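Student: Compute the structure for the input listed below.
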Amino acid sequence: MDSDLSSIVLVLCLTTFVSAFYISMTRMATQGKLDRHSSAGIHTPHTQASDVAWQEGHTAALPLVYKTGWVAAITIPLIMIVELKLGQPWAVITGVAGIQCEMAILFYAMKVANKATRSAVRLGI
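Tutor: Predicted coordinates for the structure are as follows:
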C-alpha cells in the first residue's frame, strides 16, 4: 500500500474508531452493561464513587458523546474532499483536526459527568 494512501486510511479509521468506541462504551454504561470496575468508561473519582454515580455520570455525558458521531460523519467526507482538492498532507491535517474535535468533546463530556455525579451525591441519590 502506498504510504500516502496508508496515512489517509489510518486517519479515516481512527476518526471512525474514536467515535464508535466511546459511543458504544458510554451507552453500555448508561444501560448498566458496563460496570465501574471495567477498563472502559469515564473513570474519575466522582464517577467511581458508586454504581449510581457511575450510571448518572454516563447518562449525563451520553448526549455529548453522541456529538462525536456527528464530528466523524462530517470529518470523513471532508477528508476525502480535501484529499482530492489539496492533496494528502492537508487531508491528514483535516483528519487530525477532526480527531482533536472528538477528544475535546470527550473531555467536556467528562466534565459534565463529574458535575452530574456531584449533584447526585449532594441530593443523596
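Student: CA atoms for contacts and neighbours, from now on please.
Tutor: OK.
Student: And the helices in the chain, which stretches?
Tutor: In the chain, the helices defined using DSSP state H lie at 3-30, 51-86, 88-123.
Student: could you redo these as JSON lines and give each row distance to R36?
Tutor: As requested, the helices of the chain are exported to JSON lines (distance: least, CA to CA, whole Å):
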{"stretch": "helix 3-30", "distance to R36": "8"}
{"stretch": "helix 51-86", "distance to R36": "6"}
{"stretch": "helix 88-123", "distance to R36": "13"}
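Student: burial count for S3?
Tutor: By other CA atoms under 10 Å, 9 other residues sit near S3.
Student: on that earlier part again, which one of the helices of the chain lies closest to G41?
Tutor: Checking these against G41 by CA to CA gives helix 3-30 as the closest, at 6.2 Å.
Student: Are there helices or strands packed against the closest one, and which ones?
Tutor: Other elements packing on helix 3-30 under the criterion 3 or more CA pairs under 8 Å, 6 or more residues apart in numbering; DSSP states H and E are helix 51-86, helix 88-123.
Student: To compare against the first, here's the next sequence to fold:
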Amino acid sequence: MVLLLVAMVLALGVWLVALAAARGRLTANGAIGIRTPATQRSQEAWVAAHRAALPLVAWGGLAVVAAALVVLLGGFLEPAGLETVGITLVLAEGVLVVIAAAVAHRAAVQVPAP
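Tutor: Presented below is the predicted three-dimensional model:
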C-alpha cells in the first residue's frame, strides 16, 4: 500500500513542477524540472519545454493516480498484490518522466538561441 501512495505523490509532484515551470513560476535551475542543455539554454526554452511536456505529465499522472485509487479502494488485492501494483505504477511514472523529457527537449531545441 505504501508504494501506491508513493506513486500518487510522485505523480502529483511531477505535475506540480511541470505546471509551475510551464507558467514561468519556476525558472531554469539545477535542482528540479526537466534539465537538459537545450531546456536550460534560456528561460524561453525552459518554459516551452515544460509547456510541451505538461499534457503528457498531466494525463499520465492522472492515470497513475486513478489506477492507484481503484486498487486501493477496490479492496480486491492482498497486500503482496498491492505492492506489485505499486511498484508497477512507480515504474510507469518513471517511464512517463523520461518520455516527457524527450518531448520537452524537442520543444526546447525549436526555440531560437538567445
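Student: who wins for proximity to H37 of structure 1 among the helices of structure 1?
Tutor: helix 51-86 (9.5 Å).
Student: Once you drop chain neighbours, what's closest to L82 of structure 2?
Tutor: Setting aside the residues directly before and after it, L82 of structure 2 is nearest to M1 in space (CA to CA, 6 or more residues apart in numbering), at 5.6 Å.
Student: Surely Q48 of structure 1 and W54 touch.
Tutor: Yes - at 5.9 Å, Q48 of structure 1 counts as touching W54 under the criterion of CA atoms under 8 Å.
Student: More neighbours: which of these two?
Tutor: Shown here are Q48 of structure 1 and W54; by other CA under 10 Å, W54 has more neighbours (29 against 19).
Student: Mind telling me what Y22 of structure 1 corresponds to in structure 2?
Tutor: Y22 of structure 1 maps onto V14 in structure 2 when the alignment is built from TM-score structural alignment.
Student: any residues in contact with both of Q48 and W54 of structure 1?
Tutor: By the contact definition CA atoms under 8 Å, 6 or more residues apart in numbering, Q48 of structure 1 and W54 are jointly contacted by R36.
Student: What's the local residue count around the aligned residue in structure 1 for A53 of structure 2?
Tutor: In structure 1, the residue matched to A53 of structure 2 (TM-score structural alignment) is A61. A61 of structure 1: 27 surrounding residues under other CA under 10 Å.
Student: A61 of structure 1 against K115, yeah?
Tutor: No - in this structure A61 of structure 1 lies outside contact range of K115 using CA under 8 Å: 9.9 Å.
Student: who's in contact with the nearest residue to G32 of structure 1 once chain neighbours are set aside?
Tutor: Using CA to CA, 6+ apart and skipping residues adjacent in sequence, the residue nearest G32 of structure 1 is Q55, 7.0 Å away. Neighbouring residues of Q55 of structure 1 by CA under 8 Å, 6+ apart: 29-32, 47.
Student: now the end-to-end length of stretch 71-81 of structure 2.
Tutor: Length of stretch 71-81 of structure 2, first residue to last, CA to CA, to the nearest Å: 10 Å.
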